[in-house]
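A.B. asks: need coordinates for the following:
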Amino acid sequence: MDFFFEDLPSTSQSTPKKGHEESQMREDTTMDSSRGMSSVVSMTDSQEQYSSVCCSSSIEDISRRAQEMVEKINHSRTSDQKVMDSFEEKLLDKVREMCQQMKGHMYTVYEENSDEMQVKLQELSEVLESCTKLNSELLEATRALTHLREGLAISQKEP
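C.D. replies: Take a look at the predicted model:
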């Protein structure tokens, strides 16, 4: 925050010193004796008006500067909000991009796993087919042995 007090009118310029004020009043009363007390009152009124105008001007200046500072702060806040919105959007874009990359990688892994599983399933299918064949051959052999045994049992009973 920048404060610019150096541009404000100094208080020494807006109010005369007491010694100067009294000498000015004395001069006015002695120079125009015909006016008498009215010139002293008139001088005091003009000094009060001058002091009031200077104070009012200073207050207005300070008020204007304060308003400018508030406007600068609000502008900075708006700018900050735009920066944050932009950052959020870029971050969301990066997150989306990373998610897409991860999905792509995941699908690649799925494909590789699917290919490997297909090969393994093919091998399993071949093994199961062999097992089925062997089982059929074993059943045939069992029947043959059963017939052989029955044949041997019949031949032993015949003598």
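A.B. asks: CA atoms for contacts and neighbours, from now on please.
C.D. replies: Noted.
A.B. asks: counting by contacts, list what whatever helix or strand Arg64 lives in packs against.
C.D. replies: Per DSSP states H and E, Arg64 falls inside helix 37-157. Helix 37-157 is packed against helix 11-14, helix 18-31, with contacts defined by 3 or more Cα pairs under 8 Å, 6 or more residues apart in numbering; DSSP states H and E.
A.B. asks: quick check: angle from it to helix 18-31?
C.D. replies: Calculated by axes from the mean of the first three to the mean of the last three Cα atoms, to 10 degrees, helix 37-157 forms an angle of 150 degrees with helix 18-31.
A.B. asks: give me the distance from helix 37-157 to the chain's centre.
C.D. replies: Offset of helix 37-157 from its chain centre (Cα atoms, centre = their mean, to the nearest Å): 15 Å.
A.B. asks: highest mean neighbour count out of the helices and strands packed on helix 37-157?
C.D. replies: Mean neighbour count (mean count of other Cα atoms under 10 Å) peaks for helix 18-31 among the helices and strands packed on helix 37-157, with a mean of 13.
A.B. asks: please provide the structure for the following sequence as well, for comparison with the first:
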Amino acid sequence: MDFYFDDLPSTSQSTPKKAQDDTQMSEDAEFNSSKDRSSNMSMCEVPEQSSSLGIEDISRRAQETVEDINHSRTNDQKVMDDFQEKLAEKVTETCRQMKEHMYTVYEENSDEMQVKLQELSKVLESCSKLNRELLEAAQALAFLREGLAMSQRSES
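C.D. replies: From the prediction side, this is the model:
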């Protein structure tokens, strides 16, 4: 939240106006009153002027403090923006490294799977060959049984 006193009338601007009114009133009072009384009025004006200067000083210091706070907030925003940018860069770099590692693992796994698929293919080929040989053996046994059965019938 930024505070700006530029738009607000400062007390240093309104106080001199009051001091002018007081001076005008004191001049009228001097004209109508005695010398002693006018000297007392002059003494009263001195604290008003010093309080006016004190108020101006406080107002100036308050304005400087607000400007310092706003400058600090601007710097804080720059720091946060830089942090966010560096964090985004770091996250992007980390994601890139993770992808590279992931692809390396994929490649290693693919190589291992290729070797295992080749072994599986050889095993399945052997199984198919053995299945054919088993079918041929079963067929040969069936012919042999038929041949034996015919020879037993002919002998009987």
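A.B. asks: need the helices and strands packed on helix 37-157 of the first structure in JSON lines (columns: distance to Ala66 of the first structure).
C.D. replies: Listed next are these as JSON lines, based on distance: least, Cα to Cα, whole Å:
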{"stretch": "helix 11-14", "distance to Ala66 of the first structure": "19"}
{"stretch": "helix 18-31", "distance to Ala66 of the first structure": "32"}
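A.B. asks: those: which one's closest to His75 of the first structure?
C.D. replies: helix 11-14 (32.4 Å; Cα to Cα).
A.B. asks: neighbours around the equivalent of Glu100 of the second structure over in the first structure, how many?
C.D. replies: Using TM-score structural alignment as the criterion, Glu100 of the second structure maps onto Gly104 of the first structure. Using other Cα atoms under 10 Å, Gly104 of the first structure has 12 other residues around it.
A.B. asks: check the gap between Gly104 of the first structure and Tyr110 of the first structure for me.
C.D. replies: 10 Å (Cα to Cα, to the nearest Å).
A.B. asks: for Ser42 of the first structure, same thing?
C.D. replies: Ser42 of the first structure is 100 Å from Tyr110 of the first structure, by Cα to Cα.
A.B. asks: how about Ser110 of the second structure, what does it touch?
C.D. replies: By Cα atoms under 8 Å, 6 or more residues apart in numbering, no residues touch Ser110 of the second structure.
A.B. asks: what lines up with it in the first structure?
C.D. replies: Using TM-score structural alignment, Ser110 of the second structure sits opposite Ser114 in the first structure.
A.B. asks: repeat for Ser121 of the second structure
C.D. replies: So Ser121 of the second structure corresponds to Ser125, using TM-score structural alignment.
A.B. asks: please say which position in the first structure Ala140 of the second structure maps to.
C.D. replies: Ala140 of the second structure maps onto Ala144 in the first structure, by TM-score structural alignment.
A.B. asks: kindly provide the distance from its match to Cys131 of the first structure.
C.D. replies: Where Cys131 of the first structure is concerned, Ala144 of the first structure sits at a distance of 19 Å (Cα to Cα).
A.B. asks: repeat that for Cys55 of the first structure.
C.D. replies: 110 Å.
A.B. asks: try Lys72 of the first structure
C.D. replies: From Lys72 of the first structure over to Cys131 of the first structure the distance is 86 Å, taken as Cα to Cα.
A.B. asks: then Ser114 of the first structure?
C.D. replies: Distance, Ser114 of the first structure to Cys131 of the first structure, using Cα to Cα: 25 Å.
A.B. asks: and what of Asn113 of the first structure?
C.D. replies: Applying Cα to Cα to Asn113 of the first structure and Cys131 of the first structure gives a distance of 26 Å.
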